[in-house]
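*Asks:* Test case, fold it:
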Amino acid sequence: MVPVVMVSSTTGAAGDSGAQGRQLLDQLRVADPLPIRGYSHRRFLPEWAPHRGACDTRETVLARDGRGVRRDSRCRVVKGSWYSPYDGKWLKSEKEIDVDHVVPLSYAWRSGASKWSQARRRAFANDLTRPELVVVSHSVNIAKGGQGPQSWRPPRRAYWCRYATKWITVKHHYRLFVTRKEKVALLNMLRTC
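*Replies:* Here you go, the predicted model:
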């Protein structure tokens, strides 16, 4: 059985995550990216999946990652504060935040998810077990878009180790491949661990 790197969704170090991250990264296949042709956000996420009662995955992540979160009877967030680890901002309004897919859906598509079933893509987009979903500021999520670590890194360098480790953990679990430039960028980020 391959070790899974466990990281929390906020700040702090993740034990020996650099060494574990490099070990998992070495197990990933290196290949050229697949075409984006055929990709649609809806092929992964026509909507957030129900999780518990009236709550969906997004609402569950907002409650998990927030402080003092209050929800209404339909599980919608009405109050709370959230820390965006990518840029180090504290956010007090649900309108200022996004739930980011660490490995963007379009990037996963080009890394092998294009060959998956609709059910597997939906499970990936709603995964609460792996470190794939994190609350971040809307502005930093827009800046990231569907880019990989060779093109975009969190502005907060102190988060690079954790970000790279999360990225690798998700790709390893789902058996998605990495490109050569992606692997180099991840190794550079792991040097900050």
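*Asks:* rest of the way, CA atoms for contacts and neighbours
*Replies:* OK.
*Asks:* tell me which residues in the helix or strand containing residue 169 are buried?
*Replies:* Per DSSP states H and E: residue 169 is located in helix 160-174. Buried positions in helix 160-174, judged by neighbour count with 16 or more other CA atoms under 10 Å: 160-172.
*Asks:* For the comparison step, fold the sequence that follows:
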Amino acid sequence: MSGLYARHPHRRAIARRITALAATAALAVGGLLATAPAAQAAPPTPVNGATARAYLADLTVRAEGSSSGYSRDKFPHWSTQSGTCNTREVVLKRDGVNVVQNSSCAAVSGSWYSEYDGATWTAASDVDIDHIVPLSEAWRSGANSWTTAQRQSFANDLARPQLIAVTDNVNQAKGDKDPAEWLPSRTSYVCTYVRMWVQVKHHYKMTVDTAEKNALQSSLSGC
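*Replies:* Sure, this is the predicted structure:
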């Protein structure tokens, strides 16, 4: 990173956005193609609003546990899914458009639409794979008592709506926050996001704290 970007990290994000916009504009050839093809993030469809509300009512409400002992290493990821492809590469392929992978399964081209903020990226390095329920949040909600194998399964879960490709710095801003502390800036995606959150917590029998449950109830009331 250059000295300028090191002193002003927000300029790096702005520069990346300008690069992405320029790449989109470059696809307009002879007026035949005005915009890049829109990528559509496609994790498994979450349960509907009514089911999510029922799931939420079924969750145990408990004060959030301690982060003591937590380490990302206790949630082994990204696991090999097939051949040379790990979970990250599988999600990049799934959630992108026109994704080309090399012999190592690394995405070398394509485009990714981030449902959280509405940005489109043409470099996989600008995309993170977000755990809808963050690993640290899971630890504080009961995963501290799981086996390593259970935590590995959770961290690489492709069967439920737990993994999604999004803008890297947006994912980093989310961190380990729950819906009482963070929701996607794209309000049209909030209903989907909280349904995903509740489904994952319900499947893994995790707890919710009071503020988290209240925020989920509020968001789900409009779903």
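*Asks:* Looking at the buried residues of helix 160-174 of the first structure, which is nearest residue 87 of the first structure?
*Replies:* Closest to residue 87 of the first structure out of the buried residues of helix 160-174 of the first structure is residue 160 (10.9 Å), distances taken as CA to CA.
*Asks:* Whichever helix in the second structure runs longest: what's the following helix or strand?
*Replies:* When secondary structure is assigned using DSSP state H, the longest helix within the second structure turns out to be helix 9-26. Downstream of helix 9-26 of the second structure, the first helix or strand assigned by DSSP H and E is helix 49-58.
*Asks:* Tell me which helix or strand comes right after that next one.
*Replies:* strand 80-82.
*Asks:* what's that following strand aligned against in the first structure?
*Replies:* The alignment of strand 80-82 of the second structure onto the first structure (TM-score structural alignment) spans residues 50-52.
*Asks:* Next: stretch 132-151 of the second structure.
*Replies:* By TM-score structural alignment, stretch 132-151 of the second structure lines up with residues 102-121 in the first structure.
*Asks:* Give me the contact list for that stretch.
*Replies:* 33-36, 39-41, 43-45, 125, 131-134, 145-148, 163, 166-167, 170-171, 176-178 (CA atoms under 8 Å, 6 or more residues apart in numbering).
*Asks:* what does stretch 68-83 of the second structure give?
*Replies:* With contact meaning CA under 8 Å, 6+ apart, stretch 68-83 of the second structure is reached by 86-88, 90, 135-136, 139, 144, 148, 151-152, 154-156.
*Asks:* What lines up with residue 134 of the first structure in the second structure?
*Replies:* Taking TM-score structural alignment, the alignment pairs residue 134 of the first structure with residue 164 from the second structure.
*Asks:* show me the contacts for that match.
*Replies:* Here residue 164 of the second structure is in contact with 41, 42, 43, 91, 95, 129, 130, 131, 132 (criterion: CA under 8 Å, 6+ apart).
*Asks:* In strands, which of the contacts of stretch 68-83 of the second structure fall?
*Replies:* Of the contacts of stretch 68-83 of the second structure, the ones assigned to strands by DSSP state E are residue 86.
*Asks:* Quick check: the farthest pair among the contacts of stretch 68-83 of the second structure?
*Replies:* Maximum distance among the contacts of stretch 68-83 of the second structure (CA to CA): 26.9 Å, for 90 and 144.
*Asks:* show me the contacts for residue 24 of the first structure.
*Replies:* Residue 24 of the first structure neighbours (CA under 8 Å, 6+ apart): 168, 169, 172.
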